[in-house]
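Participant: sharing a model that was predicted from the sequence below.
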Amino acid sequence: MAFEPLVWYCQPAAYVAWAKMVDGAFGAYTPCAINSMVISISYLVFLGLCCYRIFLIKKNSKVQRFSLRSKCYSYMLCLLAGYCTIEPLLRLLMGISIFNLNGETGLAPYEATSSIIEATAWCSVLIMIGLETESYIFEFRWCVRFGIVYVLLGNAVLLNLVLPVKDLYSSYALYLSMGTFFCKVLFGILLLVYFPNLNPCLGYILVQSKSSDDEEYELLSGMEQIFPERQANVISRAFFGWITPLMQQGYKSPITESDVWKLDTWDQTETLIQKFHKCWAKETQRSKPWLLRALNGSLGRRFWWGGVVKVVFISCQYTGPIFLNHLLQSVQHGDPAWFGYTYAFLMFLGVLCVALLEAHYVHIIWRVGFRLRSTLVAAIFHKSLRLNHEVRKNFPSGKIMNMITTDVNTLQGVCEQLHIFWSAPFSIINSMVLLYQQLGVASLLGSLMLVLNVPLQTIVVSKMRKVTKKRLDWTDRRVNIMNEVLAAMDTVKFYAWEKSFQSRVHSIRNDELSWLRRAQLLSALNSFILNSIPVVVTVVSFGMFTFLGGDLTPARAFTSLSLFTLLQIPLDALPGLLSQV
């Protein structure tokens, strides 16, 4: 038995013709589904965006305001928006339905509701444009333009539904619908390309690159605000909403040092070094103190939390290929369309989770890397101030500076990439297991080619680093001799040594170019391997699968391609890391 409120709202009995004329999973509910889930939702989003911009124009005193030099363009937009406001009200009052076929009359409740929402949305647009003619602001205007694009996409879906059955419409209803659609498209185009000429309103100061601290719309200047991440709510931390004020400030004027938040206590060097000293004091009580263990005690908690996020992030990467396989199989088997919509929505959620988790992983690991850098620099500086004269002979200032710069930077880079050493095998194993389920033994051949590519690329990258280092040595020689020549130019000119030094510089430059040529050849070889191996692996794997008698369906082929891509990501990252070991 059907759900009675849904039957009353959609009235499927009045739209039986749609089930016969249109190939859709919703049958007689197709007009109701399209109008409610596509058209109404797009207009509700558009209405919310316009209302928020109206609120900013009317109530927000922190935004900079302008006046239009010419209002003709706005009047044209008002004219189009006014027509789009009146048209759904006209259909509602006259009972003109865009879904009536074969002389069917009357408006179903869903269509009446949609017409009211549409008229309200366009009325808000009319009010917004009217307010903009008096006080124009930049804030949120692109969000409103996104809203009109969303509305046009929804109307395009509706038009795609109506056109196949246009012969069953009355000419009046069809021409009214088509004319309104083109009017909306014209309004959308005009709004998207609308960049008005503006004058600053009286009482508001233009935002300069160096703004004063007492401007009302400056969110950060003149205040010593603490880094807001720890105090942000769960949603703000999940979507990095806490950084919005800084981005708004950067949109208005170049960010200066006074605009940036003060570090929270957990990121300050004083807090980090105190925690490290406690861990190091415990470590010195052991027979063999180990710096890495002390760093793990002071910074490891957040570092390993990044590893947990990395595991979840990698796991979510496989939702795309898995649900893609189910989606293509549902199409292949002729399952109801809502199966496909469900799988597509789950794929979208998977991609969203991957993007968020990857951003959080990078944020966590980079923060740990900078904390490690601050801790080690402070520890080295603290230790260097307490060296006696005998020990100081073994640690000259140049060596200490080299430790603070080069060595600490290297450890920071290792910290930011260390999780790849264990996550890469995890990703490789997962990809190979899923590939084996799709292609069987043939997948092992393709996977083996990718795995064997790792040592080959490691050798090429390692050789390229050595060649680059040699080239830099010759560059240093050339620069040194040029500095010597320039420093003693009077002597060189007095003894007429120009030709001699010129030949020496040219000889060193030729050697430098020879090493540069080798490095470029190795780089080209590495690029060739990176770009050719996916094609070779795909051809070999699919060819072997077909040769062994397998049925290469679209679901199997596209799922395997996605999995090979995921398998290649960690394999491409390993050579660069292994060459640094």
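Facilitator: Good, I have the coordinates. Numbering: from 1, shown residues only.
Participant: from here on, just use CA atoms for contacts and neighbour counts.
Facilitator: Fine.
Participant: hey, where'd the helices end up in the stretch 101-250 of the chain?
Facilitator: 109-132, 141-162, 171-192, 234-238, 244-252 (DSSP state H, counting those that start in this stretch).
Participant: nearest to Ile364 among the ones you listed would be which one?
Facilitator: When the helices of the stretch 101-250 of the chain are compared for distance to Ile364 using CA to CA, the nearest one is helix 234-238, at 12.2 Å.
Participant: in the closest one, what counts as buried?
Facilitator: Judged by neighbour count using 16 or more other CA atoms under 10 Å, the buried positions of helix 234-238 are Arg237.
Participant: what's it in contact with?
Facilitator: Applying CA atoms under 8 Å, 6 or more residues apart in numbering, the contact partners of helix 234-238 are Glu229, Gly241, Trp242, Leu356.
Participant: report the buried members of these.
Facilitator: Buried by 16+ other CA under 10 Å: Trp242, out of those.
Participant: turn the contacts of helix 234-238 into CSV, including distance to Gly306.
Facilitator: Listed next are these as CSV, based on distance: CA to CA, whole Å:
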residue, distance to Gly306
Glu229, 17
Gly241, 20
Trp242, 20
Leu356, 13
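Participant: nearest to Lys282, of the contacts of helix 234-238?
Facilitator: The closest of the contacts of helix 234-238 to Lys282 turns out to be Glu229 (CA to CA; 31.4 Å).
Participant: would you mind giving the helices of the stretch 101-250 of the chain as CSV with distance to Phe564 added?
Facilitator: Putting those into CSV (distance: least, CA to CA, whole Å) gives the following:
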stretch, distance to Phe564
helix 109-132, 45
helix 141-162, 34
helix 171-192, 40
helix 234-238, 30
helix 244-252, 37
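Participant: out of the ones you listed, flag the one nearest Met544.
Facilitator: Proximity to Met544 (CA to CA) singles out helix 141-162 among the helices of the stretch 101-250 of the chain, at 42.2 Å.
Participant: quick one, the closest one and helix 171-192 angle?
Facilitator: Interaxial angle, helix 141-162 versus helix 171-192 (axes from the mean of the first three to the mean of the last three CA atoms, to 10 degrees): 160 degrees.
Participant: so the residue positioned nearest the centre of the chain: helix, strand or coil?
Facilitator: Per CA atoms, centre = their mean, the C-alpha nearest to the average position across the chain is that of Ala355, at 6.5 Å. State at Ala355, reduced to three classes by DSSP: H, G, I helix; E, B strand; the rest coil: helix.
Participant: now swap in Leu387 and tell me
Facilitator: Leu387 - assigned by three-state DSSP - is coil.
Participant: so which residues of the protein form strands?
Facilitator: For the chain, the strands defined by DSSP state E occupy 66-68, 198-200.
Participant: so what secondary structure elements neighbour the last one?
Facilitator: When you say that, I think you mean strand 198-200. strand 66-68 (3 or more CA pairs under 8 Å, 6 or more residues apart in numbering; DSSP states H and E).
Participant: put this beside the first:
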Amino acid sequence: MRSGSLWADELPPPSLGLRSRSNSSANQHQRQKHHVAGESEHAAHASSASGSAPDDECGTKPEDGGYDYNPGDRRFVGRALRQHWYQFWRFRDPPLPPPPSMEDAGVTPYARAGWLSVLFYEWMTPMMVLGYRRPLESSDLWRMDSQHEAKTLSRRLNADWERRVREAEEKNRKIIDGTTQPGFATKAAWAVGIAKDRYLLRKETARRPRNYSGHHRPSLIMAIHDQFAWLLWTGLLIKLVGDVAQLTAPLVVRRIITYGQQAYAAAHDPMHTLPAPSVGLGVGLSFVLFAMTIIASVFQHQFFFRSMSVGVFSRAALISAIFERGLQMNGKDRAAGKLTNHISTDVSRIDFASNWFTLVVSAPIQIIICLVILLTQLGPSALAGFAILVLAAPVQTLAMGQMFKARRKSMVWTDKRAKGIAEILSSMRIVKSFSFEPDFLDRLHTVRKNELRGIRTLLLIRSAANAVAFSLPVLAAVLAFVTYSLTGHSLNPANIFTSLTLFNLLRMPLLFLPLALSATTDAMNAFGRLQRVFEAPLVKDTSEREPDSKYGLVLQDASFQWDQ
């Protein structure tokens, strides 16, 4: 059997690929033996790498109490180690065994990585190499550092939220006693809000929006922003630098094409009167284009890494805070399945929107830079192509508004479905005893049907918006070139290729802008739903257990009532 490949292509019948003894203590003892007997482990790997036949179908022979981890039950052949000095492509030593448990895993190197390692993701190299040499296990993954653990992020979020609650209460107190007077803009906004029927029909005791009563509400969005503002806005700054490098690269391409035209004309000039451009200029332009491409690529990926980090950290902080507050909420505020729906739906939308939120700011900047460069290349003819993009903007805005309405309507049915499923599961014995399955299934079917109707409308609007955004750059380029030709201009290759590149670069912001707006509206809706969870009153009374108490629970002269 060949020793140069890691996994053979032959796949046996599917299985779990994890064979373990029933004795867990023997399993732990075998894992400890892997760490103590290092020399025997190295010798075993070396003998396997020499090309000897495997002892079982996976190429390893687990000892008593041991285990053999092989996802998918793939045939392990073994990877040869370095036997001679010139075999530099082989590793000298076999890979280390995985840690015994997740608690024994090391802290992520990202916490102490330098700026160069962060910029080029060098801190991920050890994990990539280990995954190349052997299958990864869960204990191989690094632990988060103490600053980014879920409990730390949740504690910071709760502290920021409480601070903003106190600030809002102080501002409201000043508004009530007349210490603070609203300005002209605030009064004008109130006048517009009062004129709307939906505000006139509100009860006096109902919760009013900020622009109607002047009362401030603590913002959950700003509480999240207080924690991750550095990651978020530095990511946006990095994105803008990468966009500038990417959008100005076509100008270098235009200069290279012009250089080639001049060199060709000088080489084929029969009179030899045209001066030939310097070779160093062409080489320098090539290096400049290469550097701009590298800068654009590195900075774009750094932007997405920071945006995704904001989403992951926000998700961890929100989930931990929701669980903590859920244990202290009243029964009427903690509806069945509602907190689970918040975690599975709303928090996921916030996580997704963090990847695209900054594109709402950067995409218009990209479009403006492209338009300015196109005007320098094609003149007023570029406005003919850009007019299509301008005319499509109101359509995209209208589509985003309809998507927001469809999402809000479907979420009502989503909450009803989650609540109904939770109630059915909690009362399954009664449902089965009285054969209520058909009735409850009909109810769930009706709720789910209405929910899917809203989701279908949402997906149709989103697909139409994405199709329009994807086809607009092509239509804009065609119209711009036709107008440029009809106005009596000659089609210069330098201008044509530069303009085509710019119109192609316009495709990405136009394609991602509807997605960013859609994700942002979904996240705003999710934040509004989570806001009610954080504003719900908490039960401050706690009970303490006494281990030496004679009785577990004692009630004397107690009275009970249902939550209103």
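Facilitator: Everything's here; your move. Computed from a prediction, not measured in an experiment: that's the story for all the values here.
Participant: tell me which of the helices of the stretch 101-250 of structure 1 is the most buried.
Facilitator: The highest mean neighbour count among the helices of the stretch 101-250 of structure 1, using mean count of other CA atoms under 10 Å, belongs to helix 109-132: a mean of 20.
Participant: now do it: which elements does it pack against?
Facilitator: helix 4-10, helix 41-59, helix 72-94.
Participant: a markdown table for these, including mean neighbour count?
Facilitator: As requested, these are exported to a markdown table (neighbours: other CA atoms under 10 Å):
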| stretch | mean neighbour count |
| --- | --- |
| helix 4-10 | 13 |
| helix 41-59 | 19 |
| helix 72-94 | 17 |
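Participant: can I get those helices in TSV including distance to Gln412 of structure 1?
Facilitator: Output for those, formatted as TSV (distance: least, CA to CA, whole Å):
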stretch	distance to Gln412 of structure 1
helix 4-10	60
helix 41-59	43
helix 72-94	55
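Participant: between these, which one is closest to Trp261 of structure 1.
Facilitator: helix 41-59 (25.4 Å).
Participant: hang on, the earlier thing: could you point out which of the helices and strands packed on helix 109-132 of structure 1 sits nearest Met544 of structure 1?
Facilitator: Nearest of those (CA to CA): helix 41-59, 47.9 Å.
Participant: just the contacts of helix 234-238 of structure 1 now: which is nearest Val536 of structure 1?
Facilitator: Leu356 (32.6 Å).
Participant: so how far is Glu39 of structure 2 from the equivalent of the closest one over in structure 2?
Facilitator: Correspondence of Leu356 of structure 1 to structure 2, assessed by TM-score structural alignment: Val298. To Glu39 of structure 2, Val298 of structure 2 is 42 Å away according to CA to CA, to the nearest Å.
Participant: equivalent analysis for Phe503 of structure 2, please.
Facilitator: 62 Å.
Participant: which of these two has more residues huddled nearby?
Facilitator: Phe503 (25 against 10; other CA atoms under 10 Å).
Participant: tell me the residue in structure 1 aligned with the more buried one.
Facilitator: With TM-score structural alignment as the criterion, Phe503 of structure 2 pairs with Phe564.
Participant: can you point out the buried residues in stretch 503-511 of structure 2?
Facilitator: Phe503, Leu505, Leu506, Arg507, Met508, Pro509, Leu510, Leu511.
Participant: quick one, what contacts the second one?
Facilitator: Contacts of Leu505 of structure 2 were listed using CA under 8 Å, 6+ apart, and they are Leu247, Cys370.
Participant: try it again at 10 Å.
Facilitator: Residues near Leu505 of structure 2 by CA atoms under 10 Å, 6 or more residues apart in numbering: Asp243, Gln246, Leu247, Pro250, Gln366, Ile367, Cys370, Pro473, Ser499.
Participant: pretty sure the third one is touching Ala296, no?
Facilitator: Yes: with contacts defined as CA atoms under 10 Å, Leu247 of structure 2 counts as touching Ala296 at a distance of 9.1 Å.
Participant: give me the more crowded residue out of those two.
Facilitator: Using other CA under 10 Å, the more surrounded residue of Leu247 of structure 2 and Ala296 is Ala296, with 23 against 20.
Participant: to which residue of structure 1 is Leu256 of structure 2 aligned?
Facilitator: You called it Leu, but residue 256 of structure 2 is Ile. Matched to structure 1 by TM-score structural alignment, Ile256 of structure 2 sits across from Leu327.
Participant: surely its match meets Arg556?
Facilitator: No: checked against CA under 10 Å, the pair Leu327 of structure 1 and Arg556 is beyond contact range at 11.2 Å.
Participant: mutual contacts of the two, please.
Facilitator: The contact lists of Leu327 of structure 1 and Arg556 share Pro321, where a contact means CA under 10 Å, 6+ apart.
Participant: ok, back up a step: I figured the match of Leu356 of structure 1 was touching Ile238, is that so?
Facilitator: Yes: with contacts counted by CA under 10 Å, Val298 of structure 2 reaches Ile238, the gap being 9.5 Å.
Participant: quick check: of the contacts of helix 234-238 of structure 1, which lies closest to Phe276 of structure 1?
Facilitator: Closest to Phe276 of structure 1, out of all of the contacts of helix 234-238 of structure 1 and judged by CA to CA, is Glu229, at 23.2 Å.
Participant: contact partners for the closest one?
Facilitator: Counted by CA under 10 Å, 6+ apart, Glu229 of structure 1 has contacts Ser236, Arg237, Phe240, Gly241, Trp242, Ile243, Asp264.
Participant: so how far is Thr521 of structure 2 from the alignment partner in structure 2 of the third one?
Facilitator: By that I understand Phe240 of structure 1. In structure 2, Phe240 of structure 1 lines up with Tyr121, judged by TM-score structural alignment. Distance of Tyr121 of structure 2 to Thr521 of structure 2, computed by CA to CA: 32 Å.
Participant: those two - which one has more neighbours?
Facilitator: Between Tyr121 of structure 2 and Thr521, Thr521 has the larger neighbour count (other CA under 10 Å), namely 23 against 13.
Participant: on that earlier part again, the match of Phe240 of structure 1 against Ala113, yeah?
Facilitator: Yes: Tyr121 of structure 2 lies in contact with Ala113 (CA under 10 Å); the separation is 9.2 Å.
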